[in-house]
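Chemist: with the input below, show me the fold.
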Amino acid sequence: MKIVYEVVRHDGGWAYRLGDVYSEAFPTHAEALEAVRIVAAEQQVAGEASVISYQDKDGVWRREYDDGSDRPEPEIIDSQWAGAPQ
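Modeler: Below you'll find the model as predicted:
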């Protein structure tokens, strides 16, 4: 699975977004870029093995074992280089 973060102007500063969800606003582009790089790196760290319980679309409760190794592949798109000042 691939997830795409985008660094964009937001709320008077800069932020990163995933889909339609924005991070906090940072005063500079460089700060937003540093923050999204940290978040993207954390996405690649394997988690702990665990049993997951969830309700499926039909209302049936399911239990599954997750070994914690299924991590998304993050990508960062940086809109800064479209000529906007930092």
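Chemist: please count neighbours and contacts with C-alpha atoms only from this point.
Modeler: OK.
Chemist: tell me which stretches of the protein form helices.
Modeler: 29-43 (DSSP state H).
Chemist: in it, spot the strand with the most residues.
Modeler: When the chain is scanned for its longest strand (criterion: DSSP state E), the result is strand 2-10.
Chemist: contacts for that one, please.
Modeler: Counting by Cα atoms under 8 Å, 6 or more residues apart in numbering, strand 2-10 makes contact with 14-19, 25, 29, 32-33, 36, 72-80, all of which sit outside it.
Chemist: let's compare: structure for the following, please.
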Amino acid sequence: MSTITYEIVEHDGGWAYKANGVFSEPFPSHAAAHKAAERAAKEQRVPGEAEVISYEDKDGQWHEETAAGNDRPIPVVKD
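Modeler: Purely as a prediction, here's the structure:
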């Protein structure tokens, strides 16, 4: 099973969490960014149904793939 790490970092004049090289929106405090990362990590654990998804990578390229709803990563929040 794969792992996804949410790292709390300073970003854009505030704090954000970063996962796979992508930043969240900025938050006014470290605590607020940490709370948002915990919420996102919790949502990663919820199984769903298989779906076709599209996403943009850090190089601006778009990808489309089928995501199995029961293949959930292990989320980790890192300060």
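Chemist: kindly provide the TM-score of these chains.
Modeler: Counting by TM-score structural alignment, normalised by the length of structure 2, the TM-score of this superposition works out to 0.73. Behind it: 65 aligned residues with a Cα RMSD of 1.9 Å.
Chemist: ok, back up a step: the inter-axis angle of the longest strand of structure 1 versus helix 29-43?
Modeler: Per axes from the mean of the first three to the mean of the last three Cα atoms, to 10 degrees, the angle that strand 2-10 of structure 1 makes with helix 29-43 is 160 degrees.
Chemist: which part of structure 2 matches strand 2-10 of structure 1?
Modeler: Strand 2-10 of structure 1 corresponds to residues 3-11 of structure 2 when matched by TM-score structural alignment.
Chemist: buried set for the matching stretch?
Modeler: 5, 6, 7, 8, 9, 10 (16 or more other Cα atoms under 10 Å).
Chemist: next, the mean deviation of that stretch compared to structure 1.
Modeler: Once superposed with structure 1, the aligned residues differ from stretch 3-11 of structure 2 by a mean of 0.6 Å; criterion: mean Cα distance after the TM-score superposition for structure 1.
Chemist: in structure 2, which residue is most central in space?
Modeler: Structure 2 has residue 19 as the residue nearest its centroid, 4.7 Å off, counting by Cα atoms, centre = their mean.
Chemist: now do that one against residue 2 of structure 2, distance only.
Modeler: Relative to residue 2 of structure 2, residue 19 of structure 2 is positioned 13 Å away (criterion: Cα to Cα, to the nearest Å).
Chemist: repeat that for residue 14 of structure 2.
Modeler: 29 Å.
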